[in-house]
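S.K.: Sequence plus the predicted model coming up.
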Amino acid sequence: MVAAYQKLCPETLDGACRELADRDPALDRIYRERGCPPLWQRRPGFRTLVQIILEQQVSLASGRATMKRVENAIGRVTAQSLAGAGESGLRAAGVTRQKALYCTLLARAAMDGELNLGRIARVRDHEALDMLTAFKGVGRWTAEVYLLMALRRPDVWPAGDLALAKALQAVKKLPVKPGEDVMRTIARPWRPFRAVAARMLWQEYLCRNRAASAASG
């Protein structure tokens, strides 16, 4: 049994995968066919939170490309550099008007001490989510992905993630893509390792997409 409060690492990730495979036939098949998924961790901090905002409602590749343009324009992404660039500087780097506003507001909050990512890293999941989503532009998906990847929390479940919904529809053979409420209901038996189940399903989604691309190419 892997302790639920542990920060995920390669060893605890594999142990949790084995436990989930014992509980759920669909996850068991993924684990047997794909093995343990990547940890997909990100460095905790302001830059990562900004990058997740840039990835909202676009592909990961698009979000990364936007971040690269921002870094080319302003250098290292910090609260100070973003605040200095302002909305106009971010817009010139290709950031949408709405996301430019979100990022500059977040930068000012970090500089004023209102956004304290160090403190957020030390509180329980529900408290951390409440603290993050208090800031304009940080919705539940953004906050959950930050906890899952940057803080490596084991039981965060981003029910609003489109790739997860598509993977879940495929592996559970659902007639339609599940909504967030259905996603949360299906994931309930996977506590306290829902973030591990998410990684397993993301891995399945990517493998299926690669296979489909190879077949069509």
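M.R.: Sure thing, it's come through.

S.K.: Could you use CA atoms for every contact and neighbour count after this?
M.R.: Fine.

S.K.: residue contacts, Ala93?
M.R.: For Ala93, the contacting residues are 66, 69-70, 73, by C-alpha atoms under 8 Å, 6 or more residues apart in numbering.

S.K.: Recalculate using a threshold of 6 Å.
M.R.: Taking C-alpha atoms under 6 Å, 6 or more residues apart in numbering, we find Ala93 in contact with 69-70.

S.K.: how many other residues sit next to Lys136?
M.R.: Residues near Lys136, counting by other C-alpha atoms under 10 Å, number 12.

S.K.: How about it: what's its closest non-neighbour residue?
M.R.: Once flanking residues are discounted, Lys136 sits nearest to Tyr102: 6.2 Å by C-alpha to C-alpha, 6 or more residues apart in numbering.

S.K.: Second structure for comparison follows:
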Amino acid sequence: MSPPTLPACFEQDRALAAFIAQIGPCRLAEQTRPDPQTQDPYASLIKAVTGQQLHNTAARTIFGRLCTLGPQRDKNGPPPTPEILLTLDDATLRQCGLSGAKIASLRAIAQGRLDGIVPSLTEAHKMDDETLITQLTTLRGVGRWTAEMMLMFHLRRPDILPAGDLGVQEGWRRLQRQPKRLTPKALKAATLAFSPHRSTLAWYCWQAKERLPPSPSATIS
């Protein structure tokens, strides 16, 4: 197999280029194929909050139950519209497996969609990354990491570096054979040269965290 074609910034980092030659091309595109069920920012955020701190299987089950309350009454269909979700009582939502905190967050997202804080897909495509992240993180239960994952995996933005993600921090540390993980601010500075390809860089960091040996021991500098 021929080595993947890389942007010059990846080729110039010897450790990263060697790792890429070992594991092959980035497969992020395969993981970010448009999903009609969750591509809309509203639906994507509903799914993200529903699955927070849960195993993937449990997250899919609970989200599927929520979707049966949506307009198609189908676990594989879209989640309830904002208008529908805001009419559902706590007991109904708890039967899906949602906690009180998540119910409050889902209602905040629904109200945020009605208020224009959560944009439509068309509107989102017109917004730059940081403006969209800043706007979404005003909502209860939506942190920066959640917004970044939505931009990366659902809106397919190419230049997202979730610098607060421990997997990205640890993967970068292992790639560069550093004794300490960088702080988010330092990691952003260290990877600025990879813009506008930092979503790809994040994917390789996640792979490095899983594939490269963990020594030396890691702490955050």
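M.R.: Structure's in. What do you need? Keep in mind it's a predicted model, so treat the numbers as computed, not measured.

S.K.: just to revisit the earlier point, which position in structure 2 pairs with the residue nearest to Lys136 of structure 1?
M.R.: Alignment note: Tyr102 of structure 1 maps to Ser105 in structure 2; criterion TM-score structural alignment.

S.K.: My guess is its match contacts Thr138. True?
M.R.: No: checked against C-alpha atoms under 6 Å, the pair Ser105 of structure 2 and Thr138 is beyond contact range at 11.2 Å.

S.K.: Comparing these two, which residue is more hemmed in?
M.R.: Counting neighbours by other C-alpha under 10 Å for Ser105 of structure 2 and for Thr138 shows that Ser105 has the greater number, 20 against 15.

S.K.: helix or strand for the more buried one, which one?
M.R.: helix 100-115 (DSSP states H and E).

S.K.: That helix vs structure 1 - mean distance after superposition?
M.R.: Helix 100-115 of structure 2, aligned to structure 1 and superposed, deviates on average by 1.8 Å (mean C-alpha distance after the TM-score superposition for structure 1).

S.K.: How far away from the center of its chain is that helix?
M.R.: On the basis of C-alpha atoms, centre = their mean, to the nearest Å, helix 100-115 of structure 2 is displaced by 19 Å from the centre of the chain it belongs to.

S.K.: who touches the helix or strand that it is followed by?
M.R.: Later in the chain than helix 100-115 of structure 2, the nearest helix or strand by DSSP H and E is helix 121-125. The contact list for helix 121-125 of structure 2 (C-alpha under 6 Å, 6+ apart) reads Asp40.

S.K.: Arg29 of structure 1 versus Pro192 of structure 1, what's the distance?
M.R.: Distance, Pro192 of structure 1 to Arg29 of structure 1, using C-alpha to C-alpha, to the nearest Å: 20 Å.

S.K.: Which one's more surrounded, the two?
M.R.: Pro192 (20 against 13).

S.K.: ok, the residue nearest to the more buried one when sequence neighbours are not counted - how many residues close by?
M.R.: Excluding the flanking residues, the one nearest Pro192 of structure 1 by C-alpha to C-alpha, 6+ apart is Asp155, at 5.0 Å. Using other C-alpha under 10 Å, Asp155 of structure 1 has 22 neighbouring residues.

S.K.: tell me the SS of the alignment partner in structure 2 of Asp155 of structure 1?
M.R.: Under the alignment (TM-score structural alignment), Asp155 of structure 1 pairs with Asp159 of structure 2. Of the three states, Asp159 of structure 2 takes coil under DSSP: H, G, I helix; E, B strand; the rest coil.

S.K.: Tell me who's in contact with Pro158 of structure 1.
M.R.: Counting by C-alpha under 6 Å, 6+ apart, Pro158 of structure 1 makes contact with 141, 144.

S.K.: and it, how far is that from Val77 of structure 1?
M.R.: 25 Å.

S.K.: can you check Arg64 of structure 1 too?
M.R.: Taken as C-alpha to C-alpha, the span from Arg64 of structure 1 to Val77 of structure 1 is 13 Å.

S.K.: between these two, who's got more neighbours?
M.R.: For Arg64 of structure 1 and Val77, the more surrounded residue by other C-alpha under 10 Å is Val77, and the numbers stand at 21 against 15.

S.K.: counterpart of that one in structure 2?
M.R.: Under the alignment defined by TM-score structural alignment, Val77 of structure 1 is paired with Pro79 of structure 2.

S.K.: what about its match, which SS state?
M.R.: When classified by three-state DSSP, Pro79 of structure 2 comes out as coil.

S.K.: residue contacts, Pro184 of structure 2?
M.R.: Pro184 of structure 2 touches 163-164, counting by C-alpha under 6 Å, 6+ apart.

S.K.: so what corresponds to it in structure 1?
M.R.: By TM-score structural alignment, Pro184 of structure 2 lines up with Glu180 in structure 1.

S.K.: thinking again about what came up before, could I get the contacting residues of the residue nearest to Pro192 of structure 1?
M.R.: 192-195.

S.K.: among these, which recur in structure 2?
M.R.: Contacts from the contacts of Asp155 of structure 1 that recur in structure 2, judged by both residues aligned by TM-score structural alignment, their matches' C-alpha atoms under 6 Å, are 192-195.
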